[in-house]
Structure formats: C-alpha cells, structure tokens
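Chemist: Here's my sequence, what's the structure:
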Amino acid sequence: MAYYPVWSADVLPPEHINFSRVDWIDFAFAMPNETFGLNWDGSDNAPGILMRLVNVAHQQEKKVKLSVGGWGGSRFFSPAMNNYNSRQAFVKNIALVYDQFHLDGIDIDWEYPARPGDPRNYVGSNDTANFLEFLRLLRTTLPSTARISAAVPATPFSDANGQPMKDVRSFADVLDWILIMNYDVWGASSNPGPNAPLSDACKNSTQPAASAEAAIKAWTAAGVQPSQLVLGVPSYGYISTSQASRLRQRDQNASLPYVHALTDEGADNGQVQFRELVRQGVLCRDATSPERYVGCGGFTREWDPCSSTPFLRSEAGQLITYDDAQSLELKSAYAKENGLLGINIFDVHGDTNECELLDSLRLGLGL
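Modeler: You can find the predicted model right below:
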C-alpha cells in the first residue's frame, strides 16, 4: 500500500506508478470544509489526477481509496461530526465523490479526534464518540464492497477526558483496517531525533509510546487484532542544522528553520524525500555495502541502534534523519512477524524510480 499525494503528480504522474509493487493506493487529500463538503488539497487539477489514477489502477486490477483529511486538512472534522445532521451531510458528500470517481474505499485521516493537531483545528471533547457514529453511518451508506480505513497516531483515540481509550473494539468492528502513522516523531532540531523509530531499543526515550513496536502493542492492547493493523512508514526525512554525532531519544522542544540546501520536490514543511537524497548525491548506491547506500557529497551515513534508523551528517553542520531500504525492511519484517495486515508508505513518489524502498518493504514481508 502507498499514499499518492496530489502534489506529487508533476514528479510521478499516475501512469508512471509501478503498480506491481502495491495493491492499494490512497489518493491524498480531500479536506472537509465548513459546509461539510470536500475541498481538494494542493491543486485545482486534483479531480483530473484522481480520475487518471483510478483508471490506470483499475486497468492493472489494483484499488484506490480517497484519503480525507491530513495534517492540514483536519480543521473541520469536529464540526462535520458534531451532530446527526452534520454527519448525514458529510457522509452524503463523501458518497457522491466515491461514486463520481469509481473509488474502492475511503481513508479517514483525522489528526486528531479530541486532541490538538494543527492549531487551526476545531476540537471537541465528544469528537471520538461522534467519529464512531460517523463511521457507522459511512459504513451503511457506501457499497458493501467499499473498504474503510483510518489513519491513526501511535496511541489509541482520545476519550472525552483526553486520555487514550482502553477499548477501541467498536472502531475495529466498523473499519476494515487501521493505519498507524509511525512517522514525524521528531522533526528538525539542533538536537535531532529519529523520524520513524522501530522501537525504543535503548530504553531511554522520553517518547516511549512513539515507535512502531509501542504503537502496535498499544492498539492491540486496546482490542484491535494485528491482522487489522497496517504500519505506516515514511519515504522522507528531515534536515537539521546540528553538530550532533548521534540521535537523541528525547522529546523535541524547539525546532530550527529548515535548511534548503536540498530541495523538497513538493514535500511538506522542509521534509526531504529519499529520491532527492539520491538525486542530489547525498546518498550513493554501493553494491558492496550491506546498507545498499552510503553517504557521499560530504555526508557520512550513520546508524542509530536505539531506533533502528539511519542518519546522515556533514562537517558543514547538516544532519538528516530518514529511512532507507535497510530500516524499512526491518520495519516490514517486524510487521510480518507480528501478524499485521501490511505496510503503507507515505508516500510513493519519495521512492526512487527503481522502487528500492518498496522492494525493501516487500522483501521484509516475504513477497
């Protein structure tokens, strides 16, 4: 599985996606608006791009879901879920888009019910209860063949008191699968940490819940079967200004301006795609290296054993936290060992043209 954001179409047109490596594509994003309809994120060309994506995917017998929300698109979720009438209107509008584009499913990426996300978001104490009622209505409105997923943080949904729910089986009953977003744990900082930790192997993190291992344990403890979980992994990293020689395992308190020596190619908030690290000569292929890539162009590749992720550092004071084929294979192998449904990468256009990240994920899954 992979996300395909609308803003990636210039770099990776839908027709150039290698569908032999994925079964599902999530088109990102449609955003709830103040009248409980949907706006498109990032481009007036989104409807045309989505239609092209659906057409080429279906030609290859692959499936497409529309992802609704995202970090910058969750502002109006709470009002849209607030009461029966708003939920009815919102579901009706989603169903219209579902039919219009011949979709195979809907992904709800609400960041986050009953807890802060983007500062512009509306947040209510009854968000999570309202979300469940919305999902039940969406389930009965869409065709029985439609797949419905939710993208979630490392800890279960917040209850009315702002605490993680201890039992989310009611959500599992109505969702086909739950995608754990195991990324953006640390961003850019003078004391950087890993973007997507596999685990807290050194037992010294002040964010011990923010790893793939901890998140899977938290959601299964709350009642979700592993076979209903998908692990979300990144194809991007963060550039920091830092002289650090190792990654911290402490909470991020302050961030610095992003360094744009490496271009973003459509990425958000100064993130850098893996393909850009390769294209700009910061990472070089090395067939003799078990890591498959080594640092070059003045960068040295290091390995953080606490999070099982690589990072790059330069004498000029740049440090890049990211994931590569080695770390992603470890994550997908962990997912397989623990009986998860699969892996979803955010996003497909961050991979190289040779699909090296997708291939590493498939290798870890035994495919």
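Chemist: C-alpha from now on. contacts and neighbour counts both.
Modeler: Will do.
Chemist: Confirm R275 sits in a helix?
Modeler: Yes. When classified by DSSP: H, G, I helix; E, B strand; the rest coil, R275 is found to be part of a helix.
Chemist: surely it meets C355?
Modeler: No. If you go by CA atoms under 8 Å, R275 and C355 don't touch, sitting 9.8 Å apart.
Chemist: out of the two, which sits in the busier spot?
Modeler: Comparing R275 with C355 by other CA atoms under 10 Å, the one with more neighbours is R275, at 21 against 16.
Chemist: quick one: contacts for the more buried one?
Modeler: Applying CA atoms under 8 Å, 6 or more residues apart in numbering to R275 gives the contacts 350-352.
Chemist: Can you flag which of the residues you listed belong to strands?
Modeler: Using DSSP state E, no member of those falls within strands.
Chemist: mind listing the strands for the stretch 51-200 of the chain?
Modeler: 63-69, 105-109, 147-152, 177-181 (DSSP state E, counting those that start in this stretch).
Chemist: how about the third one: buried residues?
Modeler: It stands for strand 147-152. Buried residues in strand 147-152, defined by neighbour count with 16 or more other CA atoms under 10 Å: 147-152.
Chemist: one step back: let me have the contacts of R275 in JSON lines, adding neighbour count as columns.
Modeler: What follows is the contacts of R275, written out as JSON lines (neighbours: other CA atoms under 10 Å):
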{"residue": "G350", "neighbour count": "27"}
{"residue": "D351", "neighbour count": "24"}
{"residue": "T352", "neighbour count": "18"}
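Chemist: how about CSV for the residues you listed, with distance to L361 added?
Modeler: Listed next are the contacts of R275 as CSV, based on distance: CA to CA, whole Å:
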residue, distance to L361
G350, 14
D351, 11
T352, 13
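Chemist: how many neighbours does N269 have?
Modeler: N269, neighbours per other CA under 10 Å, totals 12.
Chemist: again, but for C284
Modeler: 16.
Chemist: Wait, it touches T300, no?
Modeler: No. Taking contacts as CA under 8 Å, C284 lies outside contact range of T300: 10.8 Å.
Chemist: now the lengthiest strand in the chain against strand 63-69, angle please.
Modeler: Taking DSSP E as the criterion, the chain has its longest strand at strand 24-32. Put simply, strand 24-32 runs at 30 degrees to strand 63-69, going by axes from the mean of the first three to the mean of the last three CA atoms, to 10 degrees.
Chemist: want to put them side by side, so please do this one too:
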Amino acid sequence: MGWFADWHSNFTVSNINWSGYNTMTYFTAQPDANLNVEILEGTSTLSQFVSAAHTNNVKALLTIGGWDGSMYWSSSVATAQNRSTFATNVAQFAYANNLDGIDFDWEYPGKQGAGCNIVSSNDTANFLEFITELRQQAPNLTLSAAVSILPFVDSTGSPTTNASGFAQQLDWIEIMNYDVFGSFSSVTGPNAPLDDSCSPNPSGSAKSAVAAWTAAGFPADQIVLGVPAYSHSFSVPSSTAAPNGQIQLYTSFSAANEPQGDAWDYIPPGSTDICGNPQSANGVFNFWALVGYGYLNSDGSVASGMLSTFDNCSQTPFLYDSNSQILFSYDDPQSFTAKGQYISQAGLRGFAMYEVGGDYNNLLISAINTAMSS
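Modeler: Predicted coordinates for the structure are as follows:
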C-alpha cells in the first residue's frame, strides 16, 4: 500500500508507479466542523486518482485525517447522532467517488496532535462505535486505520490493553513506524527503527510496536508496517557528529538551526500551521532528494565524500555531510529489505509507504516487495 499526497506540482497521478502496489490511498481529506468529508489542499484530483488506480487493478482508498486534518475527529464521533450522520456522509462520499475503501488517520484519539485538536477521554471508545456504524452502513468498503506505535489510549490516557474490537471492524491497521526521532527530539536518532531492544536510547520501533498491538489483541496478519520514503536531518557540528570519523547516532543537535529540507519542505515566509503557529523548515529530505542533491548515488549507495554507517540495531543507515554539517537518518534499499524480511517472518499483512512520491526510480518499493516475496 502507498499514500499518494496530492500537493506536489512535480509528482501527480500520472507519475505514480502502480505496479509496486495493490492498494493506494489518496492523502488526504478531513472531517469538517459540520460532519462532512472535506478534501484538503485545494483542487482535488481524486476522480483522476480513482480512475487510474482501477485501470491498474489497484484498490483506491481515501485517507481521512492526518496531522493537519484531525481537528474535528473527536467532535465528529462524540455523540450517537454525530457518529450516525458522519458515517452516512463518509459512506455516501465513498460511493459517490467510486472508492473501494476509507483509511482513517486520526492523530490521535484521546491525545493531542497538531496542538489545537478537539480531544476527549472517550475518543477511542467513540471511534470504535463510529467504525462499527460505518461497517454496518457500508459492509463492502475496505476500512483501515493509520496508528501510532502504541495502541490507542483508553479513558485513563494509557494504551488500551484490548484493541480486539478494532480488529473485528477494520480490515487492517498501518503502524506509522516513522518520526521516532526528528527535529522534535532531544537527541538525534533513527527515523524508522526496525528494532530498538538493542538500542542505548529505546524510543519505539517496528518490532516493539507490533508486539504492543498484538498483545492488545490485534492479529499480526491484520497489521501493515508503515515505512517512510523520507529522512530527518539534524544540524550537528563535526566535532559532535563524527569524532574520529565515526558517526554518533544519538547526540545533541542545534534545534534552532534546523536544516532546510528538500523542495517539498519549502515553507513560505510568514506562513502558519492550522493552529495559527508560525511554521519553519522541518529538515525533511525525501529519498529522491538525497539522490538528487548528491548525498546518494543513483543506486542508493552513499556518494563519495560522505560519512556513513549502517546501524545494526535499528537496521537503518545514517549519513553525515561534513561540509554542510548535516546528519541524516534515512531509509535505503538495504533497510527496506530488512523491513520486508521482517514483515514476511512476522506474518504481517504487508507495508504502507509514506509517501509514494518520495521514492527514487522505484528503488525502495522494489526492495521491500522483493524481500517480502523471497
């Protein structure tokens, strides 16, 4: 599965490599204040997306939510009347647009995400009631949900110990195993660690997330591993990043000097987020940019002049450019191979890549597909 983000002028529906996927979800829509489904990012190419997906025998889903689209999730499912109305509106929207399913990306039930979302201690219970209602109204729709590395929180704010109700109503969940470390962290670290049980700074990983969700009653064969086609970067002086020429994985960085990411990370001066807070660069470099900007070669290997290491614990690579003094935590074909092998060994349902436009020459998608089938 892949998420297609509809806001890049140089990556449109016509650029999608459909052959690497059997499911694709359009990113993104949101619940508005009036219980309707609202497409984000202006002009929608949803109809073109659905048509192209079906032409290529790929299921077409729509994601509702995301970091910027979860403000009204809580209120949309807060009462029985709201749940019924919103379920009806979602079903009607899906059928009107010839969608095969809906992907929920509420960030996060019972917890604050962007900073100005409506939040209730009853969010998780209400979310399950809503999904159950939608399943009854539209039994033939595929229903999935993007989730964090810990199960939804219960009314006490702790991860639920029983997610089996969600497993009964959802076809699968996608564990968003990325952004484990980033500009928001206290130290540098892996963006998308496969394992952290061997780490000096354990903060969550694919393996710990799968263990947490299965322990809460969600079957492994209904779990899809979310994998990133992007990196996080950190501004770190050479003396800190690579003393004696060896990259330090967990080290301090200059949060005030966040690197400007690739062209997709451009923030117009004076822009604000959905909560009205000033926005700034977040240091995200997609995989294509690591190649295009000369950090990696066209086959995904490290370019000459760069320091690099592959962390055997997280099973992810790190790269350091001493000229710009930027440290990158990223994924490459080797780490995607490791993730694909894990998916197969653990009996997971598959993978979901955010976002499909981040790949370069299908290197990542080919690696993980090959690894899962070998």
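Chemist: still on that earlier bit, what packs against whichever helix or strand comes after the longest strand of structure 1?
Modeler: Remark: after strand 24-32 of structure 1, the chain's next helix or strand is strand 38-40, criterion DSSP states H and E. When contacts are defined as 3 or more CA pairs under 8 Å, 6 or more residues apart in numbering; DSSP states H and E, strand 38-40 of structure 1 packs onto strand 24-32.
Chemist: Need the contact partners of the strand it packs on.
Modeler: 1-6, 38-41, 50, 62-70, 73-77, 80, 107.
Chemist: check the fit of that strand onto structure 2 and give the mean distance.
Modeler: Taking mean CA distance after the TM-score superposition for structure 1, the mean distance separating strand 24-32 of structure 1 from the aligned residues in structure 2 is 0.6 Å.
Chemist: Okay, angle between that strand and strand 105-109 too, please.
Modeler: Using the same axes, to 10 degrees: strand 24-32 of structure 1 against strand 105-109 is 60 degrees.
Chemist: Tell me how far strand 24-32 of structure 1 lies from the chain's centre.
Modeler: In terms of CA atoms, centre = their mean, to the nearest Å, the centre of strand 24-32 of structure 1 is set 11 Å apart from its chain centre.
Chemist: And stretch 357-367 of structure 1, by the same measure?
Modeler: The answer for stretch 357-367 of structure 1 is 17 Å, by CA atoms, centre = their mean.
Chemist: Give me the contacts around it.
Modeler: 21, 235, 324-326, 328-336, 342-343, 351.
Chemist: Check stretch 330-349 of structure 1 too.
Modeler: Counting by CA under 8 Å, 6+ apart, 1-5, 8, 11-12, 17, 179, 198, 212, 226-236, 308, 361-366 sit against stretch 330-349 of structure 1.
Chemist: From these, which land in helices?
Modeler: Among those, the ones falling in helices (DSSP state H) are 212, 361-364.
Chemist: Closest to H58 of structure 1 out of those?
Modeler: Nearest to H58 of structure 1 among those, counting by CA to CA, is R362 at 21.4 Å.
Chemist: Pull up the aligned stretch in structure 1 for stretch 72-88 of structure 2.
Modeler: Under TM-score structural alignment, the match for stretch 72-88 of structure 2 in structure 1 covers residues 76-92.
Chemist: what about the nearest residue to N93 of structure 1 once chain neighbours are set aside, neighbour count?
Modeler: Leaving out its chain neighbours, the residue that sits closest to N93 of structure 1 by CA to CA, 6 or more residues apart in numbering is G37, at 5.6 Å. G37 of structure 1: 19 surrounding residues under other CA under 10 Å.
Chemist: With respect to G317 of structure 1, which of the ones in helices among the contacts of stretch 330-349 of structure 1 is nearest?
Modeler: Nearest to G317 of structure 1 among those is A212, at 29.0 Å by CA to CA.
Chemist: residues touching that closest one, list them.
Modeler: Residues near A212 of structure 1 by CA under 8 Å, 6+ apart: 154, 182, 196-199, 231, 331.
Chemist: from those, which single one is nearest D264 of structure 1?
Modeler: Lowest distance from D264 of structure 1 to the contacts of A212 of structure 1 (CA to CA) belongs to A196, with 18.7 Å.
Chemist: related to what we said a few turns ago, where do the contact lists of C284 and T300 of structure 1 overlap?
Modeler: V294.
Chemist: In CSV: the strands of the stretch 51-200 of structure 1, plus distance to G270 of structure 1.
Modeler: Shown next, in CSV, are the strands of the stretch 51-200 of structure 1 (distance: least, CA to CA, whole Å):
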stretch, distance to G270 of structure 1
strand 63-69, 20
strand 105-109, 21
strand 147-152, 22
strand 177-181, 19
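Chemist: Between those strands, which one is closest to A221 of structure 1.
Modeler: Smallest distance to A221 of structure 1 across the strands of the stretch 51-200 of structure 1 (CA to CA): 14.0 Å, for strand 177-181.
Chemist: That closest one vs structure 2, average offset?
Modeler: So strand 177-181 of structure 1 averages 0.6 Å relative to structure 2 (mean CA distance after the TM-score superposition for structure 1).
Chemist: what's the matching range in structure 2 for that strand?
Modeler: Mapped onto structure 2 using TM-score structural alignment, strand 177-181 of structure 1 covers residues 172-176.
Chemist: Reformat the ones in helices among the contacts of stretch 330-349 of structure 1 as JSON lines; add distance to D159 of structure 1.
Modeler: Formatted as JSON lines, those follow (distance: CA to CA, whole Å):
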{"residue": "A212", "distance to D159 of structure 1": "22"}
{"residue": "L361", "distance to D159 of structure 1": "34"}
{"residue": "R362", "distance to D159 of structure 1": "36"}
{"residue": "L363", "distance to D159 of structure 1": "38"}
{"residue": "G364", "distance to D159 of structure 1": "35"}
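Chemist: ok, so of the residues you listed, who is nearest Y84 of structure 1?
Modeler: Once CA to CA is applied, the member of these that ends up nearest Y84 of structure 1 is A212, at 35.4 Å.
Chemist: Trace the closest one over to structure 2, please.
Modeler: Under TM-score structural alignment, A212 of structure 1 pairs with A206 in structure 2.
Chemist: S332 of structure 1 too?
Modeler: Match for S332 of structure 1 (TM-score structural alignment): G340.
Chemist: Which parts of the stretch 251-367 of structure 1 are strands?
Modeler: Counting by DSSP E, counting those that start in this stretch, the segments of the stretch 251-367 of structure 1 that form strands are 271-273, 283-285, 293-295, 299-304, 309-314, 318-321, 342-346.
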